[in-house]
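Engineer: requesting a structural model of the entry that follows:
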Amino acid sequence: MSVFDAIADPVRRQILGMLAGGPRRVVDIQRELGPVHPISRPAVSRHLRVLGDAGLVRVTESGRERHYRLDTEPLDEVSGFVAKVAGRHGDLARRGPVGPHMLDALDTEVYRTRRERRTARADHEENTA
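Structural biologist: A predicted model of the protein is given here:
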């Protein structure tokens, strides 16, 4: 599995954020996810397996316990991609968050598209009746 596929899931991204703070056991991850994403231990293990397949998580066994830790090296691919895209689009990295004027324009476009679809649907229903 690619790094991009692995980090596409919000639960896996949250797990990576936890592991950035240090190694964790499955039970620790499940407990920390609980308030935001109630999840079973087997589900946590499946997410960790996906992250491990992408090279983002390493496992250390200590007696009967398995400790999972973050390996950031595969994230270099993501960083490189973002830097490349940002570089191709000029000042994209320095623009900051989307401004209200951009959201207003988007809202106007969505409204216009909905109106056009309603009109087209009404015309179609009128022609088929």
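
Engineer: hey, let's count contacts and neighbours off CA atoms from now on
Structural biologist: Fine.

Engineer: distance of residue 49 from residue 57?
Structural biologist: 8 Å (CA to CA, to the nearest Å).

Engineer: for those two, indicate the residue with more neighbours.
Structural biologist: Counted by other CA atoms under 10 Å, residue 49 and residue 57 do not tie: residue 57 has more neighbours, with 22 against 16.

Engineer: and for comparison, fold this next one:
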Amino acid sequence: MSAPDLDAVFAALADPTRRAILSMLLEDDMAVTDVAAPFSVSLAAISKHLGVLARAGLIAQERRGRVVWCKLEPDALREASIWMQAFGQFDGLDLDRLEDLVTRLES
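Structural biologist: Now for the predicted structure:
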């Protein structure tokens, strides 16, 4: 996959289970069964999550004998990060001013 589809990347990142899987794979490659172990959902559900991540280009899956291994593919995240950095030119949200505005509007 040359350039990841940002829509697919952000859709994949929208799910907390998939974000947790990516965090796990940040540490090292893992077998699918090891990825599934900490979650209280079926192996089939984890496999669907892994499919979404793979289609978005965020992970690669490789069969080694009878075991399927998952590996993080950081390039897709890099493209999303570059896209998001373009918005860094804006000032951060001033929460104190926002709170003052909400208070004035409520009174």
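
Engineer: skipping its backbone neighbours, what lies nearest the most centrally placed residue in the second structure in space?
Structural biologist: Among the residues of the second structure, the one closest to the centroid is residue 13, at 3.3 Å (CA atoms, centre = their mean). Distances taken as CA to CA, 6 or more residues apart in numbering put residue 19 closest to residue 13 of the second structure, at 5.8 Å, once the chain neighbours are dropped.

Engineer: tell me how many other residues crowd residue 76 of the second structure.
Structural biologist: With other CA under 10 Å as criterion, residue 76 of the second structure counts 21.

Engineer: what helix or strand is it on?
Structural biologist: helix 74-85 (DSSP states H and E).

Engineer: alignment lookup: residue 79 of the first structure to the second structure.
Structural biologist: In the second structure, the residue paired with residue 79 of the first structure is residue 81, using TM-score structural alignment.

Engineer: residue 55 of the first structure: neighbouring residues, count only.
Structural biologist: Neighbours of residue 55 of the first structure (other CA under 10 Å): 19.
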